[in-house]
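Colleague: Give the three-dimensional model of this entry:
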Amino acid sequence: MPRFNPRVAALAPPPIPSVFAWAKDYDGSQGPLIDFSQAVPGYPAHPDMLRWLGEAAASTASSGYGPIEGEAGLRAAYATHVAALYGADVTAGNIHITAGCNQAFIVTMMALAGAGDTVLVTNPFYFNHETTLTMLGIDVDLVPCDQTTGFLPDLGALKEALTPKVRALALVTPNNPTGAIYPPDLLEDIFSLCKANGTWLVLDETYRDFLPGGEAPHALFSRDGWQDTLIGLYSFSKSFCVPGHRLGAITASPAAVAEIAKVMDNVQICAPRAGQIALEKALPALDDWRADNRAEIVRRADALKVVMADVPDWSIQAIGAYFAYIRHPYADIDSAFVAEKLAKLAGIICLPGDFFGAGQDAYLRFAFANAGVEVIDQLRERLRTFVLPGI
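Modeller: Below you'll find the predicted structure:
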């Protein structure tokens, strides 16, 4: 019998399809499905963005292979955006375009670490980060984050975990799954710890454009020697509502970009070209539209806070950007069971905490940005009347 890679065979199936499968048994009695599962924009792309995509896709020029590191125009436009946001000296040579942020993570990790090396991630973690490292044979060490610290990493625990064997520390802020926003001073301290240990800090900022006020999340890109320690990851998918076009970006030293290009050439050769060409025009043409969307996401977060405050025994433990980490009232019950019954009986699709690491059974992840305020309001009655069978 043919055998598979044991590192892949040991992984669970992709989590999102399994959650959608639960919803197939919902009878509609509580109203339309409320989808808080996968983080996707709950509003369409700007008409200009769709037009630019169509024009680029119809162009013969975009049908061939492009530069491995990304289209020169988009690299320059995104570098200008990053430089303005962070007040930093970032140029096109610091940018590598990828087919989404998940790909940005895997090609970065392949450039930084190999089988048997160690990468630190938080617990809870974004599951694709953990499975990526596992498939690559990279050892994963966990830094615990819990409600006592607002799901932020503890500096003491991080310092203890940053041993000489650790090649990289991977963080997500605003966090997936908790939504926790890492304060700038905490990131400064973490950067200093990584720099002192000779460890890469890989900072996934997929959801940074949805921070209230649109302020710079930190000043790390203006630190002396940042290029020897920091690599930033980003996704265009959420901000421009184009997740199906798979576009992300890496900000790093030119030396790191060159190493990542070696990996990219074997993984995909180049990111999708039509989307890159369209995004060059969208940056900064759609800045005002993106600011309006950011304000809308803040309204949705505020609406969820109001709703959850009215639901006995359910509580928000952390919230920010796209996600809220919700404590459910069923102690000692597997979170996957709770999430399954929510989908089947109440028509609420969310992700169980145990998808994101050990010890997370008390929690559910609500991707609240998927739904408008009027839909979020419907949660109140559904959660108030929800009863877990057999309890």
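
Colleague: rest of the way, CA atoms for contacts and neighbours
Modeller: OK.

Colleague: What are the contacting residues of stretch 246-261?
Modeller: With contacts defined as Cα atoms under 8 Å, 6 or more residues apart in numbering, stretch 246-261 is touched by 68-69, 93-101, 103-104, 107-108, 110-111, 227-228, 230-237, 271-272, 275-276.

Colleague: Check stretch 57-67 too.
Modeller: Residues outside stretch 57-67 that contact it (Cα under 8 Å, 6+ apart): 56, 269-271, 273-274.

Colleague: same deal with stretch 94-112?
Modeller: Contacts of stretch 94-112 (Cα under 8 Å, 6+ apart): 69-71, 75, 78-79, 128-129, 132-133, 136, 167-168, 206, 233-237, 243, 245-254, 256-257, 259-261, 263-264, 270-272.

Colleague: What's the PyMOL line that selects buried ones from these?
Modeller: Selecting the buried subset of the contacts of stretch 94-112 in PyMOL, with 16 or more other Cα atoms under 10 Å as the burial test, is done by:
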select buried, resi 69+70+71+75+78+79+129+132+133+136+167+168+206+233+234+235+236+237+243+245+246+247+248+249+250+251+252+253+254+256+257+259+260+261+263+264+270+271+272
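
Colleague: Among the contacts of stretch 94-112, which are located in strands?
Modeller: 167-168, 233-235, 248-251 (DSSP state E).

Colleague: with those residues in mind, which one is nearest to residue 200?
Modeller: residue 168 (4.4 Å; Cα to Cα).

Colleague: residues in contact with that closest one?
Modeller: 112-113, 118-120, 199-202.

Colleague: Residue 324: what secondary structure?
Modeller: Counting by DSSP: H, G, I helix; E, B strand; the rest coil, the backbone at residue 324 sits in strand.

Colleague: Please list all residues in contact with it.
Modeller: Neighbour list for residue 324: 177-179, 316-318, 365-368 [criterion: Cα under 8 Å, 6+ apart].

Colleague: ditto for residue 135
Modeller: 7-8.

Colleague: From residue 28, how far off is it?
Modeller: For residue 135, the distance to residue 28 equals 39 Å [Cα to Cα, to the nearest Å].

Colleague: one more to put side by side:
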Amino acid sequence: MASATQNTFAPPVMEARRWLQGVEFSPEQPLINVSQAAPVDPPPEAMRRAMADITLNEPQAHLYGPVMGLPALREEVANQWSAAYGAKIDPASVAITSGCNQAFAATISAIASAGDEVLLPTPWYFNHKMWLDMANVTAVPLATSDALLPDPETARALITERTRAISLVTPNNPAGVEYPAELVLAFFKLAQEHGIKLIVDETYRDFHSQDGAPHALFQQDGWQNTLVHLYSFSKAFRLTGHRVGAIITAPDLLSEAEKFLDTVTICPNQIGQYGALWGLQNLRDWLGGERLEILSRRAAIESNMHLLTNSGWTLKGCGAYFAYMQHPFEMASDALAQVLVQEAGILALPGTMFMPENHPEAARHLRIAFANVDANGITELFTRLAALRFSLAPSSAAK
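Modeller: The predicted model follows:
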């Protein structure tokens, strides 16, 4: 009998890094790493100084804290989310977690048992699939349209007595697509109708192209009974190494999640929580500038696509940190991604890492994570891709 971890695949980002072993990159063609959606720069200096002060002068920061997070941080999240979404969110509806991945794991542990089901739109975020595998919860693939948007009526047909949730990521990882507010609301109503949860992972919310609230879910009557909102401070404030995320949902569900959180980490990282609190209170303008930079990189992706379209490439989705691209080559994306390291000095993740095994669409796509590549780097990336001379796939396979 397989163990829990043997039920799933190896971590994709770690697998991709192994492709770099033994490869030397020339000064003329240095590595362009578009494999991971995590900022590599540290937090802004002012935040680091504030965190250093906490480290030196706040003894409590070195002890166990509350399992569901610092009360001041929970209150700040409740207040700022209430203002941002035009709703009333109570601090008791907020839990702080050790990153957004743990927020998802805690949520699944609180709502599902072995043999239950959760609907995941494809392409899916691989860590969500991995956790469901390890929890022996079936990830039910929810196909998306050519625009990579899931359809509520397609989802309705997949709901069974074992379904416990529908899980959405918007802006999407891996596709970058921003789900329209009316679509997210339709999924909320579908979940509410069936008495299941709607998990909405908004890790990349701060880089949405739309000004204002991206949806009206927190304004719905009884939202706590259906919605589980997930968030990450890692992307907003470059706190990736400090592991700080959040869940917003009904307090009674958080009480169940607390059992998981207490067992796994006891409490979130204290220094990271103080940093997140300081960031929320002091870095609004700075974060606005980060958003504009990411939006400019998105524009650079779109403006450079003309270099590839004549060769048969298609931009399927673009937003937040990601571009999801259909390639024109005969080889499958998992092979292509490894060849790109050798031939073009590009490290990207193949569509096979985001789709069910042997899914035909998986072979045709690559994910480009551009959080750490500026506009000049994006132009160089597209120039290298345009120079590739591999055998093209039959026209029917490229559609």
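
Colleague: Can you state the mean residue-to-residue distance of the host helix or strand of residue 108 of the first structure versus the second structure?
Modeller: Here residue 108 of the first structure, judged by DSSP states H and E, is contained in helix 101-112. Here the mean offset of helix 101-112 of the first structure against the second structure after fitting is 0.4 Å, by mean Cα distance after the TM-score superposition for the first structure.

Colleague: which ones are touching the spatially most central residue of the second structure?
Modeller: Residue closest to the average C-alpha location in the second structure (Cα atoms, centre = their mean): residue 173, at 4.5 Å. Neighbour list for residue 173 of the second structure: 124-125, 322 [criterion: Cα under 8 Å, 6+ apart].

Colleague: Please pull up the equivalent of it in the first structure.
Modeller: Aligned by TM-score structural alignment, residue 173 of the second structure pairs with residue 176 of the first structure.

Colleague: how about the helices in the second structure?
Modeller: Assigned by DSSP state H, the second structure shows helices spanning 12-18, 45-57, 71-85, 100-111, 126-134, 152-158, 181-194, 233-237, 251-264, 270-282, 284-304, 306-309, 333-344, 375-386.

Colleague: which residue lies farthest from the center of the second structure?
Modeller: Residue farthest from the centre of the second structure, counting by Cα atoms, centre = their mean, is residue 57 at 34.3 Å.

Colleague: buried ones in stretch 118-135 of the first structure?
Modeller: 118-127, 129-135.

Colleague: Of the helices of the second structure, which is nearest residue 212 of the second structure?
Modeller: Using Cα to Cα, the nearest of the helices of the second structure to residue 212 of the second structure is helix 71-85, at 7.0 Å.

Colleague: just checking, what packs against the closest one?
Modeller: strand 94-97, helix 270-282 (3 or more Cα pairs under 8 Å, 6 or more residues apart in numbering; DSSP states H and E).

Colleague: closest to residue 1 of the second structure out of these?
Modeller: strand 94-97 (31.7 Å).

Colleague: The closest one against the first structure, how far on average?
Modeller: The superposed strand 94-97 of the second structure is, by mean Cα distance after the TM-score superposition for the first structure, a mean 0.4 Å from where its aligned residues fall in the first structure.

Colleague: Sort out which residues of that strand are buried, please.
Modeller: 94-97.

Colleague: would TSV of those with distance to residue 332 of the second structure be doable?
Modeller: Output for the buried residues of strand 94-97 of the second structure, formatted as TSV (distance: Cα to Cα, whole Å):
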residue	distance to residue 332 of the second structure
94	43
95	42
96	40
97	37
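
Colleague: Okay, buried residues for stretch 211-224 of the second structure please.
Modeller: 214, 217-218, 223-224.

Colleague: Just put those residues in a markdown table and tack on distance to residue 384 of the second structure.
Modeller: A markdown table is the format used below for those (distance: Cα to Cα, whole Å):
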| residue | distance to residue 384 of the second structure |
| --- | --- |
| 214 | 35 |
| 217 | 42 |
| 218 | 44 |
| 223 | 47 |
| 224 | 48 |
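
Colleague: Residue 8 of the second structure: which of these is nearest?
Modeller: For these, the nearest to residue 8 of the second structure is residue 224 (31.3 Å; Cα to Cα).

Colleague: What does the closest one correspond to in the first structure?
Modeller: Aligning on TM-score structural alignment places residue 224 of the second structure opposite residue 227 in the first structure.

Colleague: what do you get for residue 45 of the second structure?
Modeller: In the first structure, the residue matched to residue 45 of the second structure (TM-score structural alignment) is residue 47.

Colleague: same question, residue 72 of the second structure
Modeller: Superposed on the first structure with TM-score structural alignment, residue 72 of the second structure falls opposite residue 73.

Colleague: Now that match: closest residue in space, sequence neighbours ignored.
Modeller: residue 280 (6.1 Å; Cα to Cα, 6 or more residues apart in numbering).

Colleague: The counterpart of the one you found in the second structure and residue 259 of the second structure, how far apart?
Modeller: Aligning on TM-score structural alignment places residue 280 of the first structure opposite residue 277 in the second structure. According to Cα to Cα, residue 277 of the second structure and residue 259 of the second structure sit 24 Å apart.

Colleague: higher neighbour count, those two?
Modeller: residue 277 (20 against 16; other Cα atoms under 10 Å).

Colleague: and stretch 85-105 of the first structure, how far from the chain's centre?
Modeller: Centroid separation for stretch 85-105 of the first structure versus its chain: 15 Å, with Cα atoms, centre = their mean, to the nearest Å.

Colleague: show me the contacts for the closest residue to residue 112 of the second structure other than its chain neighbours.
Modeller: Take residue 112 of the second structure and drop its neighbours on the chain: the residue closest to it by Cα to Cα, 6+ apart is residue 164, 6.3 Å away. Residues in contact with residue 164 of the second structure (Cα under 8 Å, 6+ apart) are 111-112, 116-118, 196-197.

Colleague: Quick one, which of those are buried?
Modeller: Among those, the ones that count as buried by 16+ other Cα under 10 Å are 112, 116-118, 196-197.
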